[in-house]
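sequence-free structure coming up:
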């Protein structure tokens, strides 16, 4: 895979282990939004297919591959005293306080890629500001040449806008870039842009869900160097 000169990563479920990063955070947030009322928290959790007892999302949750807008629209009917703008801002602000759980030791891996001359980017359906704060929290923001979110003006995955924006920003052709993600949204976006779609299994989706749309399915991003070497 020596022709690959850029790696564009999804964030949640790819750079970060999805359940370990977001399951507990979301469980606590439902109680916060419900103002301490367990019944309200449980109702909100059901709306986004979140098991608060296990602190995990079901694979069909809109939160997994969706945007903040998708999460707001799912939760808003259960919070009639809030309007869209207030709930959106609440979720984004809360997400900036998260402590991400990297799927693998992230900094050494990314530094290895950079030493090999590979251009790195992040394309997420989260808000760009939240993504930047979360990456900065683990000291990784400066490693990436480009970070784009669903609110950055390039659309959201599965549309290819974020992927094409990365190529334009860093001067690579789509076929020189691998789009790495844990959901079909990521893979469809990469494929539509002309990139090489690569799946990882650090999100809720299973191998059989991702394999039909991926050039390769890897356990996690730590297996990328071997894949890039053509093994």
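Done, it's in. What you see is a predicted model; the values in this text were computed from it and never measured.

every contact and neighbour count from this point should use C-alpha atoms.
Will do.

mind giving me the packing neighbours of the helix ranked longest in the chain?
Scanning the chain for the helix with the most residues, using DSSP state H, yields helix 18-33. Contact analysis of helix 18-33 by 3 or more C-alpha pairs under 8 Å, 6 or more residues apart in numbering; DSSP states H and E lists helix 38-47, strand 50-51, strand 56-57 as its packing neighbours.

hmm, try it at 10 Å
If you count contacts as 3 or more C-alpha pairs under 10 Å, 6 or more residues apart in numbering; DSSP states H and E, helix 18-33 packs onto helix 38-47, strand 50-51, strand 56-57, helix 62-65, helix 84-95.

want to throw these into CSV with distance to residue 20 and mean neighbour count?
Rendered in CSV, the data for the helices and strands packed on helix 18-33 read as follows (distance: least, C-alpha to C-alpha, whole Å; neighbours: other C-alpha atoms under 10 Å):
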stretch, distance to residue 20, mean neighbour count
helix 38-47, 17, 18
strand 50-51, 13, 22
strand 56-57, 8, 23
helix 62-65, 13, 23
helix 84-95, 14, 15
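
try it against this one:
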């Protein structure tokens, strides 16, 4: 069961507070599904997603991460990130397609791709970055968290100002407007003992990156 903050998605989202003080928009939709449904999606994606280690070229050497990724899209998009060409695979799996449709209903946006990240434990995270390599200006990026609660942080590129929030099982946040131009974001590592987490990042991929 999904809990939408409103039925009129295009006109009635003004109640969603902007979590950023300037130069962008971050809306926190909170937990949008019941625990048993979130559990079901988490378990299916853990088993069925095409997980593989992320990779990058560092000083000419191929480095693979413990964190795993899977990238799905309407078409086999390609782009180069960290010296490595990435290629999407077409949507598959009933859970992922249901989540895509639900995210579109919830946020009033259309998405043609989804990047999944699997963090096996609290020692795995992702450093400060902005999603600019394959972004259009004023891109809308929606993120759904499944699994263990983890701390998500944002840092203003010019001032260093910080914002943090804990993302829980079934929670959705949306970054809009100038956010990627002015803010970096990170999933912070922790020494606490927590379980696995999956993030699903939905966006509309730019035309110039289509294969």
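Arrived safely, thanks for sending. Keep in mind it's a predicted model, so treat the numbers as computed, not measured.

where does the TM-score land?
Their TM-score after superposition, calculated using TM-score structural alignment, normalised by the length of structure 2, is reported as 0.29; 105 aligned residues with a C-alpha RMSD of 5.7 Å.

buried residues, the longest helix of structure 1. List them.
Neighbour counts over helix 18-33 of structure 1 (16 or more other C-alpha atoms under 10 Å) mark 18-31, 33 as buried.

which helix or strand contains the closest residue to residue 151 of structure 2 other than its chain neighbours?
The spatially closest residue to residue 151 of structure 2, leaving aside those adjacent along the chain, is residue 166, at 4.3 Å (C-alpha to C-alpha, 6 or more residues apart in numbering). According to DSSP states H and E, residue 166 of structure 2 maps onto strand 162-167.

kindly report the same for residue 181 of structure 2.
Using DSSP H and E, residue 181 of structure 2 falls in helix 179-182.

quick one: list the elements packing against that helix.
Here helix 179-182 of structure 2 touches strand 25-31, strand 150-156, going by 3+ C-alpha pairs under 10 Å, 6+ apart.

of those, which is nearest residue 87 of structure 2?
Closest to residue 87 of structure 2 of these is strand 150-156 (C-alpha to C-alpha; 26.5 Å).

check which helices and strands that closest one sits against.
strand 126-129, strand 162-167, helix 179-182, strand 183-187.

could I get the ones you listed as CSV with distance to residue 202 of structure 2?
Formatted as CSV, these follow (distance: least, C-alpha to C-alpha, whole Å):
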stretch, distance to residue 202 of structure 2
strand 126-129, 17
strand 162-167, 16
helix 179-182, 14
strand 183-187, 16
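
same list, these, but as CSV with mean neighbour count and distance to residue 67 of structure 2 please.
Output for those, formatted as CSV (neighbours: other C-alpha atoms under 10 Å; distance: least, C-alpha to C-alpha, whole Å):
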stretch, mean neighbour count, distance to residue 67 of structure 2
strand 126-129, 14, 9
strand 162-167, 15, 18
helix 179-182, 21, 22
strand 183-187, 21, 12
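
quick one: which of those is nearest residue 41 of structure 2?
Closest approach to residue 41 of structure 2 among these is made by strand 162-167 (16.4 Å; C-alpha to C-alpha).

now residue 101 of structure 2: how far from residue 67 of structure 2?
26 Å (C-alpha to C-alpha, to the nearest Å).

in terms of neighbours, single out the busier of these two.
residue 67 (19 against 13; other C-alpha atoms under 10 Å).

not counting sequence-adjacent ones, nearest residue to the more buried one?
Nearest to residue 67 of structure 2 is residue 119, by C-alpha to C-alpha, 6+ apart, at 5.3 Å.

I'd say that neighbour and residue 145 touch.
No. Residue 119 of structure 2 lies out of contact with residue 145 (C-alpha atoms under 10 Å); the separation is 11.1 Å.

common neighbours of those two, please.
Common contact partners of residue 119 of structure 2 and residue 145 (C-alpha atoms under 10 Å, 6 or more residues apart in numbering): 197, 198, 199.
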